[in-house]
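Enquirer: Any chance you can model this:
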Amino acid sequence: MNNKEVYAAIAMALHEHLGNNVHDVEPGIITIAQHPTQWNGYAQTMTAHP
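Expert: Predicted structure coming up:
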């Protein structure tokens, strides 16, 4: 391995480490919205027996 390859590997590692390898910028916000289905419907729930 010659010096040019070492310098190229270091440059690529720094490039990726600094976050330049992402395709799109995400805001970091997760939105969880309730989605009614047959699995979480009120009529489908079971009541506990005393």
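Enquirer: CA atoms for contacts and neighbours, from now on please.
Expert: Will do.
Enquirer: and for the one helix or strand Leu14 maps to, what are the contacting residues?
Expert: Using DSSP states H and E, Leu14 sits in helix 3-17. Under the criterion C-alpha atoms under 8 Å, 6 or more residues apart in numbering, residues Asn21 lie in contact with helix 3-17.
Enquirer: one more to put side by side:
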Amino acid sequence: MKQDKEVFAAISLALHEFMGNNVHDQESGKITIIEHFTEWNGHALTMTGQPKP
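Expert: Now for the predicted structure:
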């Protein structure tokens, strides 16, 4: 009997998620990339080539 209850619980949870009740927030579907300057990508801090003699 316990296994039947677990099956029913799994089916009801799957139906709950399938009906769209698992979305936490609405996304616009757009990807925005904003460049952030940090010490990892700063051009002033990058290594320079060895000077020519």
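Enquirer: what's the TM-score for these two chains?
Expert: For this chain pair, the superposition-based TM-score is 0.53 by TM-score structural alignment, normalised by the length of the first structure; 47 aligned residues with a C-alpha RMSD of 2.6 Å.
Enquirer: Pull out the buried positions in the helix holding Leu14 of the first structure.
Expert: For helix 3-17 of the first structure, a neighbour-count test (16 or more other C-alpha atoms under 10 Å) marks nothing as buried.
Enquirer: Check stretch 43-50 of the first structure too.
Expert: Using 16+ other C-alpha under 10 Å as the test for burial, stretch 43-50 of the first structure gives no buried residues.
Enquirer: Quick one: residues in contact with it.
Expert: Outside stretch 43-50 of the first structure, the residues touching it (C-alpha under 8 Å, 6+ apart) are Gln38.
Enquirer: Can you give me the end-to-end span of that stretch?
Expert: 20 Å (C-alpha to C-alpha, to the nearest Å).
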